[in-house]
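Student: Build me a structure from this.
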Amino acid sequence: MARSGPPRVLLSRPLPDAVVARAHSLFDIELRKSTLPMSEAEMRSALALYDGVMPTLGDQFGAKIFAEFGRPRCRILANFGVGYNHIDVQAATDHGVKVTNTPGAVTDATADIALTLILMSARRAAEGERLVRSGQWAGWHPTQMLGLHVTGRKLGIVGMGRIGQAIARRCHFGFGMEVFFHNRSPKAVDFPATQVSSLTELAAQVDILVVAVPGGAETHHLIGADVFAAMQPHAHFINIARGDIVEEMALVTALQTGQIGGAGLDVYEHEPHVPQALRDMDNVTLLPHLGTAALNVRTDMGMLVLDNLAAFFDGKPLPNPV
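Tutor: Sure, this is the predicted structure:
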């Protein structure tokens, strides 16, 4: 691609030092210092002023943002993250803008957070930690804070993609769990697992139900009152995917009424807002979207962003188009 001088690129959030250093070596970089999502005005300015932009979760590049452009100066949105439901890919394509993401780098870290939430929720770890900090712990006794022993339990995975499979492997090989899953298309995997055609049927037969589908219009409120009603009273619900996959108020009701035993959440429907009802319940473990929050993982993600940008500006095939 012909150009005078290095491409001008906006990085929409602070990034690990190694990523920033490499970015400076490749492009004319502006690093946005705010950790908050970009405003509509910032997004429109970015499309007009930069050759490429690195958006991430919360930067809502919808059709409305592209509407006043024919072909904006920005020709690539290199998303930081595997999920890209905050970007209207069709609108971007219609305006000549490519979209990429960072799969692969996030798989194991996100699966690890799922295991963290499974264990914390089932064994009441967050509740126990709060008890110790409160100074109210009276000491060990045989019926203190009895939780759910996860070894040998039945695991249900909703969405058997990279992350779903990584979670299932950890649970099967590490904890001897029997794996069941629901997927929109037939899926063959290289470990023992049974595909279930109905989502409610899956919910009814497992002890732990984990959501691992991508976000977007197709999965909005995929998990609602019918799924929670099908679950067993001792079962735990885990979400490490996207918050709006779950009808959050239906989850609140299921927890408050004892339809399910507990929940572990890393994402929320209207993030970063977390309903007071969820915060008030002891049978819910709440994490602040920690799925990929490890320095080496975030560095790898940033490097994939730069790989996508470099390939685009060099006229090479994009490593991770969406």
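Student: From here on, just use CA atoms for contacts and neighbour counts.
Tutor: Will do.
Student: how near is the residue nearest the centre of the chain to residue 127?
Tutor: With distances taken as CA atoms, centre = their mean, residue 241 lies nearest the centre of the chain, 3.9 Å away. Residue 241 sits 23 Å away from residue 127, going by CA to CA, to the nearest Å.
Student: ditto for residue 134
Tutor: 11 Å.
Student: With neighbour numbers in mind, choose between those two.
Tutor: The neighbour comparison of residue 134 against residue 127 (other CA atoms under 10 Å) goes to residue 127, with 17 against 9.
Student: Just say helix, strand or coil for the more buried one.
Tutor: helix (DSSP: H, G, I helix; E, B strand; the rest coil).
Student: wait, it sits on residue 279?
Tutor: No - the pair residue 127 and residue 279 fails to qualify as a contact (CA atoms under 8 Å) at a distance of 11.6 Å.
Student: Identify the contacts common to these two.
Tutor: Where contact means CA atoms under 8 Å, 6 or more residues apart in numbering, no residue is in contact with each of residue 127 and residue 279.
Student: returning to what we had before: can you report how many residues lie near the residue nearest to the residue nearest to the centre of the chain when sequence neighbours are not counted?
Tutor: Spatial nearest neighbour of residue 241, chain neighbours left out: residue 212 (5.1 Å); criterion: CA to CA, 6 or more residues apart in numbering. Here the number of neighbours of residue 212 (other CA under 10 Å) works out to 26.
Student: Look up how far residue 126 lies from residue 212.
Tutor: Distance from residue 212 to residue 126, by CA to CA: 22 Å.
Student: this one as well, want them side by side:
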Amino acid sequence: MAEAQRQRRIVAVRRLSEDQLAALSAIAEVEYFEDVNEANRADFLSALSQAHGLIGGKLQFDEAMLVEASSLQVVSTISVGYDHLPLEAMNRRGILLCNTPDVLTETTADTAFALIMATQRRLVELANLVREGGWRSHIGREHFGFDVHGKTLGIVGAGRIGAAIARRGALGFGMPILYTAASSKPVLEQELGAQRRDLDALLAEADIVCLSVPYNDATHHLIDADALARMKPSAALVNVARGKVVDEPALIEALRCGRIRAAGLDVFAEEPLPADSPLATMDNVVTTPHIGSATHETREAMAQLAVDNLVGALAGSGPLTAVNEDAWRRTVAEAKGV
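Tutor: Got it, this is the predicted structure:
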């Protein structure tokens, strides 16, 4: 190992495979934390203060911690979303941020469609009926669900994941597709017959509204009481985006009073979902513990892409998927007086 490589340091947070750790160790000294908690937080901060690279899932740090991490050059998050990271501060510091888009697209779309199926057919509620010994006669109208095939599916945010959900609905279940997006999606329109709508129109027309937008200031509480009031009383809301895209108190009230029929939620404003949240016990809500990408295959692929990003960035060949590469290059060039 070259001397420059020996002097590099990487902090890894989250379980990585032996091969992945070996790839990191080939370019730097690696300090590994399976998790960061109160017991080891001081050790983590000490390691971060000397690190050139940081890799992990659910990384949590703020601008103050960046000040202490004076050598940090690259952060490689094992996630698509990065709203938990101080991007503007990283841009000012010239710290490259890498994420893991696309490798989880199909898996997250599977999760969304599982929630669509579960909410429409009341799968969890009726499975619990059997488990609890409540199935004593033929199922009557009070336990009927609703068809999925042929229903209008509204996709709020037709990026990679939204498009994958739309394809499942249109090609697998004959669902008319509506979508919102900053610009039109000619491929989806030609391939699926999808139609672009503004949010208000989509909410009014869709039988199932599926959220797949990134979380930012513009999408905070995008689905609030007013938005919920625009939906059909028979409609279901499915969220695989971020919890804070939805105003949860407003959603709870809408579900309680029948303003909408049901919800399927994989993400929440606070995670883990508090045990006393009404969402955890409502019969017309299906909740899952943020499992959008949680399969063996996909989590391995995400970790591998994050490792490849970090190795490429530190070794000089460049990252595969970077969030702020242009801002990072400008800051680095300015620091060099270029």
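Student: rewinding a little: tell me the contacts of the residue nearest to the centre of structure 1?
Tutor: Per CA under 8 Å, 6+ apart, neighbours of residue 241 of structure 1: 211, 212, 213, 214, 215, 266, 267.
Student: Now do the same contact list for the residue nearest to residue 241 of structure 1.
Tutor: With contacts defined as CA under 8 Å, 6+ apart, residue 212 of structure 1 is in contact with 157, 158, 159, 160, 161, 163, 164, 239, 240, 241.
Student: try 10 Å
Tutor: 110-111, 114, 157-165, 167, 183, 238-242, 245 (CA atoms under 10 Å, 6 or more residues apart in numbering).
Student: tell me which of these are still there in structure 2?
Tutor: Contacts conserved in structure 2 for the contacts of residue 212 of structure 1, using both residues aligned by TM-score structural alignment, their matches' CA atoms under 10 Å: 110-111, 114, 157-165, 167, 238-242, 245.
Student: In strands, which of those fall?
Tutor: With DSSP state E as the criterion, strands contain 157, 158, 238, 239 from among those.
Student: so what corresponds to the first one in structure 2?
Tutor: The reference is to residue 157 of structure 1. Correspondence of residue 157 of structure 1 to structure 2, assessed by TM-score structural alignment: residue 155.
Student: How many residues are close by that match?
Tutor: For residue 155 of structure 2, using other CA under 10 Å, the count is 31.
Student: Quick check: it touching residue 202?
Tutor: Yes - look at residue 155 of structure 2 against residue 202 with CA atoms under 10 Å: they come within range, at 8.3 Å.
Student: shared neighbours, those two?
Tutor: Shared contacts of residue 155 of structure 2 and residue 202 (CA under 10 Å, 6+ apart): 177, 178, 179, 180, 196, 208, 209.
Student: Which residue in structure 1 aligns with the last one?
Tutor: This points to residue 209 of structure 2. Under the alignment (TM-score structural alignment), residue 209 of structure 2 maps onto residue 209 of structure 1.
Student: What is the neighbour count of that match?
Tutor: Around residue 209 of structure 1 there are 27 residues (other CA under 10 Å).
Student: That one should be in a helix, yeah?
Tutor: No - Residue 209 of structure 1 is assigned strand when assessed by three-state DSSP, not a helix.
Student: Thought residue 240 was touching it, still the case?
Tutor: No - if you go by CA under 10 Å, residue 209 of structure 1 and residue 240 don't touch, sitting 11.2 Å apart.
Student: right, and the helix or strand after the biggest helix by length in structure 2?
Tutor: The longest helix of structure 2 (DSSP state H) is helix 296-315. Sequence order places helix 325-335 as the next helix or strand after helix 296-315 of structure 2, per DSSP states H and E.
Student: So what touches that next one?
Tutor: 73-74, 88, 90-98, 318-319, 322, 336-338.
Student: ok, and for that helix, which residues are buried?
Tutor: By neighbour count on 16 or more other CA atoms under 10 Å, the buried set for helix 325-335 of structure 2 is 325, 327, 328, 331, 332.
Student: So what's the residue count around residue 73 of structure 2?
Tutor: Counted with other CA under 10 Å, residue 73 of structure 2 comes out at 20.
Student: How about residue 32 of structure 2?
Tutor: 18.
Student: and it, which of the three is it?
Tutor: strand.
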